[in-house]
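# Provided below for reference: sequence and predicted model.
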Amino acid sequence: MDTTWHAGEQALQQRAGFLDRLAEVGPQVIRDHMPDQHRELFGKLPTMLLGALDASGQPWATMLAGPPGFVGTPDARTMTVAARLDGQDPALAALRARGPGAPVGLLGLEPHTRRRNRMNGRLTALTEEGMTVGVVQSFGNCPKYIQARDPIAWDDAPAGLAQPLDAGLDDGALALIGEADTVFIASASAAMPGEGRSDGVDVSHRGGPPGFVRQHRRLDGGLELRIPDYPGNRFFMTLGNLLKHPRAGLLIPDYLHGDLLHLAAEADVVWSDDERELRLRVTAALRRPGALAWRWTSARPAPQFTA
């Protein structure tokens, strides 16, 4: 029996008309080890995206950074990340609380070349200087919708104190979201994922023109973010997770100043004809000033947004 896809992914694949095809393709492209070309990319990355679950089942997304080479792959089934771990980071706090065996979603994305690969696994070790993760799933992603930008400077200044925000956010956070062309989403197949190949935590990328994340103030005063789901590889990993476990962790990076905005949200997938939209009701927020040490050039728009 194929265990590549869990029930949420299969339900959406069936609705889109790709279930049978992906049942064949899945075992070929979702591997239990990292191919050499993925290991080569991971080894030269300046950043690594990470998704984790806290004790309540809330996913959190974060971005780790270091000089190229800070991500290592000593063998095809093991990844190391040599980055000092900030105690104020909600995703890392979740991993510390759960310890070895905790599910981890990792995304290696090189913005200036638009290359990206994903690896979902299990934490095997965590110290103040980094972590080790064992591979469960390894797979590639196409370069669509990635806004290219280059790392230009490393800022060694200590990060500022994390700032908890009301779920309605403040003007600075709302402005950052309104200008964002890149968002990362952490999701999970369950509040306590099991050991199966298709059951765990995932972190994925969403890109679009500035303003593609729309803000909607609800009648109860809450903030809802709406993100279009552009056509991709049709795996429906993020959306399939949200169908089973409708909670998401968002990360909005400020590439100019190095701030990271972490959001927790309740999630719905709205499907109308061939169009899909994520609707995310913000429930908690945390701003970490200067948490991203790299500074970057302005974005060069993805080809999909220049036609």
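Here it is on my side, so go on.

# use CA for all of it now, contacts and neighbours both
Noted.

# tell me where the stretch 151-300 of the chain has strands.
151-154, 163-165, 182-188, 201-207, 214-217, 223-228, 247-253, 260-272, 275-288, 294-296 (DSSP state E, counting those that start in this stretch).

# closest one to Pro59 among those strands?
Proximity to Pro59 (Cα to Cα) singles out strand 247-253 among the strands of the stretch 151-300 of the chain, at 4.9 Å.

# what packs against the closest one?
strand 59-65, strand 182-188, strand 260-272 (3 or more Cα pairs under 8 Å, 6 or more residues apart in numbering; DSSP states H and E).

# how about CSV for the ones you listed, with mean neighbour count and distance to Ala284 added?
CSV is the format used below for the helices and strands packed on strand 247-253 (neighbours: other Cα atoms under 10 Å; distance: least, Cα to Cα, whole Å):
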stretch, mean neighbour count, distance to Ala284
strand 59-65, 27, 11
strand 182-188, 27, 14
strand 260-272, 20, 5
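
# out of these, nearest to Asn117?
Of all the helices and strands packed on strand 247-253, the one in closest proximity to Asn117, counting by Cα to Cα, is strand 182-188 (13.8 Å).

# circling back: how about the strands of the stretch 151-300 of the chain in JSON lines, adding distance to Asn120?
Listed next are the strands of the stretch 151-300 of the chain as JSON lines, based on distance: least, Cα to Cα, whole Å:
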{"stretch": "strand 151-154", "distance to Asn120": "25"}
{"stretch": "strand 163-165", "distance to Asn120": "28"}
{"stretch": "strand 182-188", "distance to Asn120": "11"}
{"stretch": "strand 201-207", "distance to Asn120": "6"}
{"stretch": "strand 214-217", "distance to Asn120": "29"}
{"stretch": "strand 223-228", "distance to Asn120": "23"}
{"stretch": "strand 247-253", "distance to Asn120": "16"}
{"stretch": "strand 260-272", "distance to Asn120": "20"}
{"stretch": "strand 275-288", "distance to Asn120": "22"}
{"stretch": "strand 294-296", "distance to Asn120": "25"}
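
# alright, now check it against this:
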Amino acid sequence: MDRYHQGSLAVQERVGVRELAEHVGRSIGAGIKDVAAAFLELQPHLVVGAADGAGRMWASLLTGPPGFVRATGPHRMAVAAGVPAGDPLAEALATAGTRVGTISLDPRTRRRMRLGGTLEVTARGFAVEAERVFANCPKYIQKRQPLELVAEGTGVVRRGGALTPDQERAVRAADTFFVATTAADGVDASHRGGMPGFVEVLSPVELSWPDYAGNAMFLTLGNLATDPRAGLLFPDWESGAVLQLSGTARTEYGPDGSRSVRFRVESVVEGLHPGRLRWSAPEYSPANPALPPHRGSTTR
């Protein structure tokens, strides 16, 4: 299998990690190993990235009792759930052939696993025929413990084309978000973490965040080099609310070797869904870089 497309290869070359990326890329496979299958069955949530009918990229959060996500074969992951009504990906996740990227992240253990492939509709939800499966290191994952499952909810609370002041505060306070991107070889869903304030709100329609050193694959930045569409998901861990943004993004390279991503907001969906999971306050990752003195608002 081709582990990287031209976008990722170009970023790896520019940053000077091509050899390391080739070594790390050997972990990417098409099969779900036993250890990965066991990990999936313990998880109470799953992030799914895909494009909606208009071609906009989104990332959505699915929740359920452990076992609602499980491997049903060496190349197949079944999900016994769907997104709530009104979610931007409700139609896409009910359509056979949708290209999806998923990430299962366990805040309890700081483990995460990514799986991408093609969707198949099932009687209980959907399944994904896996084309790319791999685990990531625990860097930048905040440790949390699940508290309770909240049955009631109001669904989609607000839609718009820009962030409200409350939504801006939520983004500034975030220590975690998920990002969905796409390229010719499929969709990828990934995780970004840091200290509260690591995501800057430049305006109601523009965000920026630093690209911290990672696994050298540059799958997200590689996708953005070929297709600027992106979907962001900001979970409010303590309330279970979700903030979903769709738009476009580009990578900016600094003269000192630093990298940042600039995101342009085109559509916003805020939700408080039934069946959401509330988590404890975080134990921040020791890998999180310190923020510049002018950054770091934690007020919601």
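Nice, thanks for sending it over. These numbers were taken from a predicted model, which means no experiment stands behind them.

# TM-score for these two?
Here the TM-score for the pair of chains, by TM-score structural alignment, normalised by the length of the second structure, is 0.91; 289 aligned residues with a Cα RMSD of 1.7 Å.

# nearest to Val133 of the first structure, of the strands of the stretch 151-300 of the first structure?
Here strand 201-207 is closest among those (Cα to Cα), at 12.8 Å.

# which bit of the second structure covers that closest one?
Alignment note (TM-score structural alignment): strand 201-207 of the first structure is matched to residues 187-193 of the second structure.

# for stretch 228-244 of the first structure, same thing?
Mapped onto the second structure using TM-score structural alignment, stretch 228-244 of the first structure spans residues 210-226.

# please list the residues outside that stretch that contact it.
4-12, 17-18, 20-21, 24-25, 136-137, 139, 180-183, 188, 190, 198-199, 230, 249-251, 258-261 (Cα atoms under 8 Å, 6 or more residues apart in numbering).

# just the buried ones from those residues, in PyMOL syntax?
Those of those that count as buried under 16 or more other Cα atoms under 10 Å are selected in PyMOL with:
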select buried, resi 4+7+8+9+10+11+12+17+18+21+25+136+139+180+181+182+183+188+190+198+199+230+249+250+251+259+260+261
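
# stretch 258-269 of the second structure aligns to what range in the first structure?
Residue span in the first structure matched to stretch 258-269 of the second structure, by TM-score structural alignment: 275-286.

# what about the match of strand 201-207 of the first structure, how far off from the first structure?
By mean Cα distance after the TM-score superposition for the first structure, the fitted stretch 187-193 of the second structure averages 0.5 Å away from its aligned residues in the first structure.

# what number of residues lie near Arg287 of the first structure?
25 (other Cα atoms under 10 Å).

# so what's it closest to, chain neighbours aside?
Leu261 (4.6 Å; Cα to Cα, 6 or more residues apart in numbering).

# assess the claim that the one you found and Gly290 are in contact.
No. With contact defined as Cα atoms under 8 Å, Leu261 of the first structure and Gly290 do not form a contacting pair (10.6 Å).

# do you have the helices of the stretch 101-250 of the first structure handy? List them.
171-179, 237-244 (DSSP state H, counting those that start in this stretch).

# in stretch 232-244 of the first structure, which residues are buried?
235-244.

# Leu41 of the first structure -> the second structure?
By TM-score structural alignment, Leu41 of the first structure lines up with Phe39.

# what helix or strand does that match sit in?
Phe39 of the second structure belongs to helix 34-40 when assigned by DSSP states H and E.

# show me what that helix is packed up against.
strand 69-73.

# sorry, back to before: can you list the helices and strands packed on strand 247-253 of the first structure in JSON lines and add distance to Thr283 of the first structure?
Formatted as JSON lines, those follow (distance: least, Cα to Cα, whole Å):
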{"stretch": "strand 59-65", "distance to Thr283 of the first structure": "12"}
{"stretch": "strand 182-188", "distance to Thr283 of the first structure": "15"}
{"stretch": "strand 260-272", "distance to Thr283 of the first structure": "5"}
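
# quick one: closest of these to Ala82 of the first structure.
strand 59-65 (9.1 Å).

# the residue lying closest to Arg279 of the first structure once chain neighbours are set aside and Arg21 of the first structure, how far apart?
In space, and not counting its chain neighbours, Arg279 of the first structure is closest to Arg226: 4.6 Å by Cα to Cα, 6+ apart. As defined by Cα to Cα, to the nearest Å, Arg226 of the first structure lies at a distance of 30 Å from Arg21 of the first structure.
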